[in-house]
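**Q** please work out how this folds:
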Amino acid sequence: MNETNLTGGEDQSAGDATESRLPEFNNRINPRSPGEALRPERVPPPPARSNQARHPIVIIMNFAMTILVVSVLGSAGVFFFGKMRFEERSHFDQPRTIVVDRGSGLADIAEQLHDRGLISSKWIFVGGVRVSRLQNELKAGEYLVPAHASMRDIMNMLVSGKAIVYSVTIPEGLTSQQIVDRLNADPILLGEITAIPEEGSLLPDTYRYSRGDTRQNIIDRMLREHDRVMTSVWNSRDKDLPIQTQEQLVTLASIVEKETGIADERSRVAAVFINRLKHNMRLQSDPTVIYGVYGGAGLPSGTPITRSDLDAENDYNTYKIAGLPKGPIANPGKASLAAAANPSRTKDLYFVADGTGGHAFSENYDDHRKNVARYRDALAKQKAADGAAAAAEAATDAPGAGPGDAANDATDPPAANATSAADGTGPPIEGEPAPGMPTPIPKP
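**A** Coordinates of the predicted model:
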């Protein structure tokens, strides 16, 4: 009984399972031909989307994520493309110059570089500089861009500030007015000098600058360099000098600078003036006479010192005043400042040109007069030689002139001129000394 019921129950369950599979079998398509038997069965449709997937927030988030992915991929592509263009070699095969003015912004610089044909895209250049965070580091100046330089090379050049360097040389011994005139004549420098600096406050030297620099900036640098050098010289000076202030030291150095252009003589020339100051002797320096009469403009070319110049009453004429003049008469260089601060230890009180470009020094007036006589003999011989050369040239260029006529005339200088400079009875002759006074030589 129980087994019969169990079997019947199993048959009932199997029948139910069979009936549950009947729809699947009923939906199968019976092939009508071998070709249809090879065709795949119909794929069941995808399951219906859930209500959660169709929620607006989910849709918006999916859209935003898609946009973000596309943007990241696009940005990465643009970045690598721009980086490649930023670092690739340029097409121009000759070096070119570019002038970056002061105050120019990144966009202005990029525009100028593009106009000059130095970069292929100003936008890529701007982007590359900004990505490098160097937009505020670009420096003004004139730059020489080498051939085939990349945009990165140009950026690094502008950041380094290694512009084309120019220089202006200010010789020692120029007055402040002459220095200003020289700077004004420089075609590269810009702007105007606001005021002529005080005499002796500038340090002559060679100053380097780049295009776009101003004349006033050069003056300011000369002032700073003078103060720096002067501080060092003053601290190392000989403490026995009859010099009380830095200005007096500069004044003495300016006289030394104008008296000799020979390096080995500076300290000895300075010693002569120091010894004269200690002996309460007048300095009797021609350059002080010139400055007292002509000021910062200097002695006009070819103009000799006259008796009226020596007799002029002013605060610079050391033939008339005792001690140092009112102030410097020029801007001395480092060597003259050092010589004035530490002069040679000699007893010399006089010096005069020796006819060979240097000077002869002496401790007393008698030896000085002998040196003057030797100088006058050397000067006369030089004039005779120059006259003979001129006569020979004139004889060659002018037929009919008697040989030696011009030379004979040149070797007979007037008697008055032969003694006027030596004894002080007449106006000095250009280039000839008066006894008891140092005599300048032309600076090389």
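**Q** please count neighbours and contacts with C-alpha atoms only from this point.
**A** OK.
**Q** now do the contacts for Val293.
**A** By CA atoms under 8 Å, 6 or more residues apart in numbering, the contact set of Val293 is Asp309, Ala312.
**Q** how much space separates the closest residue in space to Arg96 that isn't next to it in sequence from Leu158?
**A** Among residues not flanking Arg96 along the chain, Val145 sits closest, at 5.2 Å (CA to CA, 6 or more residues apart in numbering). Counting by CA to CA, to the nearest Å, the gap from Val145 to Leu158 is 10 Å.
**Q** go on, Asp367?
**A** Asp367 sits 65 Å away from Leu158, going by CA to CA.
**Q** next: Ile164.
**A** Distance, Ile164 to Leu158, using CA to CA: 11 Å.
**Q** please identify which of these two sits among more neighbours.
**A** Leu158 (22 against 15; other CA atoms under 10 Å).
**Q** can you tell me the helix or strand for the more buried one?
**A** Here Leu158 sits within helix 151-160, counting by DSSP states H and E.
**Q** any residues touching that helix, and which ones?
**A** 86-90, 119, 125, 128-129, 134, 137-140, 143, 145.
**Q** stretch 217-226 now?
**A** Contacts for stretch 217-226 (CA under 8 Å, 6+ apart): Ile193, Ser201, Leu202, Leu203, Pro204, Tyr207.
**Q** was I right to think the fifth one contacts Ala330?
**A** This points to Pro204. No - look at Pro204 against Ala330 with CA atoms under 8 Å: they stay out of range, at 10.2 Å.
**Q** so these two - more neighbours on which side?
**A** Each of Pro204 and Ala330 has its neighbours counted (other CA under 10 Å); Ala330 has more, 32 against 22.
**Q** for the comparison step, fold the sequence that follows:
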Amino acid sequence: MSRRKTKGRALARGLVLLLLLALAGALAYGWREFSSFSEAPLNVQAQGQSIDVGRGSSLKEIVAQLRAQGITAAHPLYWRLLAEQLRVAGRLHAGEYALSAGMTPRDLLSNMAAGKVMQRNFTIVDGWSFRELRQALGKADKLRQDSAALDEAQLMDKLGAAGEAPEGRFLPETYAYVKGDSDLDILKRAHAAMSKTLDALWAQRDKDLPLASPYEALILASIVEKETGRADERPRIAGVFVRRLRTHMLLQTDPTVIYGMGESYAGNIHRSDLTTDTPYNTYTRAGLPPTPIALPGKPALEAALHPSGGSELYFVARGDGSHVFSSTLEEHNRNVACYQLKRCQ
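**A** Down below sits the predicted model:
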């Protein structure tokens, strides 16, 4: 073999080696870049930021959306390689996904593959009226408004509760929902939750209550709910009303009068309001009003079904959110003079 041929082969081997080293270096560099991309936080600028993936969106379209929103600047090839590595290519679910500080591309694709869509919460507040509930639902973020054009009868029919008065029928709790859910979905869940809770509590009620049905318990609980926000007072106030019902005394509770006044109530109740008869005026009509006057929470329901014992028949507000209780009209009048008229003796 000639010297020239040997030299040429050595040179060729050297070039191949250099190419292999260059390729290995490029692969190592690419792998470092890819690893850095997959583990580096996305560019999330604000709390509550999200990406909305439409039904049928491809990975290419999702990445284009992320790039357009400034969430990533990485080349789409990196996203494709990551999706293949995670084995989620073609398995990304539609929906709205939360973007949080520190979230990586790996986290986001994993969430999309698992369908971990962004959840929001809607809280029904103890003591709201049904009208207030509907107003709050109308302002809920990303919630489809399917009940806005329905009157109360049509709405209850949609919920499978035709003929029911809606007041009091929805349990105050926090309900999770996702973008695209309907306000009717939340109302249906809250209605079912109230029915289930009321039935369970009614089955465990104290004996000999002057209540003929779970619905009467719901009405009484709504009055208790509006009379006090203090947990320690609910059973005592329920006890006052239960004793009044037993002895056929008028309930004489202002929240029922206010409810009966409807939109004419301007923030103050006058003596003339107490003598103006409505179906809800418990100063002019005996017994419970015809429907609840608010949405009672579970604690108010429990108080109505397990009222405190004793002889108290009256209570008056102290002005600090609490009440003073009494068993006789004479004692009650003194309390009224002291706490309402500021004529304490």
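**Q** give me the buried positions along the helix holding Leu158 of structure 1.
**A** Across helix 151-160 of structure 1, burial judged by 16 or more other CA atoms under 10 Å covers Met151, Arg152, Asp153, Ile154, Met155, Asn156, Met157, Leu158, Val159.
**Q** quick check: neighbours shared by Ile164 and Leu158 of structure 1?
**A** The contact sets of Ile164 of structure 1 and Leu158 overlap at Tyr143 (CA under 8 Å, 6+ apart).
**Q** overlap in contacts, Pro204 and Ala330 of structure 1.
**A** Contact with both Pro204 of structure 1 and Ala330 is made by residues Gly173, according to CA under 8 Å, 6+ apart.
**Q** scan structure 2 for its longest helix.
**A** helix 3-39 (DSSP state H).
**Q** which ones are touching the closest residue to Val100 of structure 1 other than its chain neighbours?
**A** Spatially, and ignoring its direct neighbours in sequence, Val100 of structure 1 is nearest to Ala140 (4.7 Å; CA to CA, 6+ apart). With contact set as CA under 8 Å, 6+ apart, Ala140 of structure 1 has these partners: Val99, Val100, Asp101, Arg102, Gly103, Ser104, Leu158, Gly161, Gly212.
**Q** which position in structure 2 aligns with Ala140 of structure 1?
**A** Under the alignment defined by TM-score structural alignment, Ala140 of structure 1 is paired with Gly95 of structure 2.
**Q** ditto for Asp264 of structure 1
**A** Under the alignment (TM-score structural alignment), Asp264 of structure 1 pairs with Asp232 in structure 2.
**Q** cool, and Ser344 of structure 1?
**A** When structure 2 is aligned by TM-score structural alignment, Ser344 of structure 1 is paired with Ser308.
**Q** dump the residue contacts of its match.
**A** Counted by CA under 8 Å, 6+ apart, Ser308 of structure 2 has contacts Pro235, Arg236, Ala238, Gly239.
**Q** closest to Cys344 of structure 2 among those?
**A** When these are ranked by distance to Cys344 of structure 2 (CA to CA), Arg236 comes first, at 23.7 Å.
**Q** mean per-residue distance, the helix or strand containing that closest one versus structure 1.
**A** Using DSSP H and E, Arg236 of structure 2 falls within helix 234-246. Once the two are superposed, helix 234-246 of structure 2 sits an average of 0.6 Å from its aligned residues in structure 1 (mean CA distance after the TM-score superposition for structure 1).
**Q** chain neighbours aside, what residue packs nearest to Arg169 of structure 2?
**A** His191 (5.8 Å).
**Q** again with Ile124 of structure 1
**A** Per CA to CA, 6+ apart, closest to Ile124 of structure 1 is Gly82, 6.1 Å.
**Q** run a quick neighbour tally on the one you found.
**A** Look at Gly82 of structure 1: counted by other CA under 10 Å, it has 18 neighbours.
**Q** if I look at it, how far off is Ser71 of structure 1?
**A** 16 Å.
**Q** Ile57 of structure 1 now?
**A** 21 Å.
**Q** one more: Ser176 of structure 1?
**A** To Ser71 of structure 1, Ser176 of structure 1 is 66 Å away according to CA to CA.
**Q** do Leu337 of structure 1 as well
**A** Counting by CA to CA, the gap from Leu337 of structure 1 to Ser71 of structure 1 is 70 Å.
**Q** between the two, who's got more neighbours?
**A** Leu337 (28 against 12).
**Q** surely the more buried one touches Thr231?
**A** No - applying CA under 8 Å as the test, Leu337 of structure 1 and Thr231 come out as separate, 10.8 Å apart.
**Q** OK, contacts around the spatially closest residue to Leu198 of structure 2 that is not a sequence neighbour?
**A** Among residues not flanking Leu198 of structure 2 along the chain, Pro214 sits closest, at 6.7 Å (CA to CA, 6+ apart). Residues counted as contacts of Pro214 of structure 2 (CA under 8 Å, 6+ apart) are Leu198, Asp199, Trp202.
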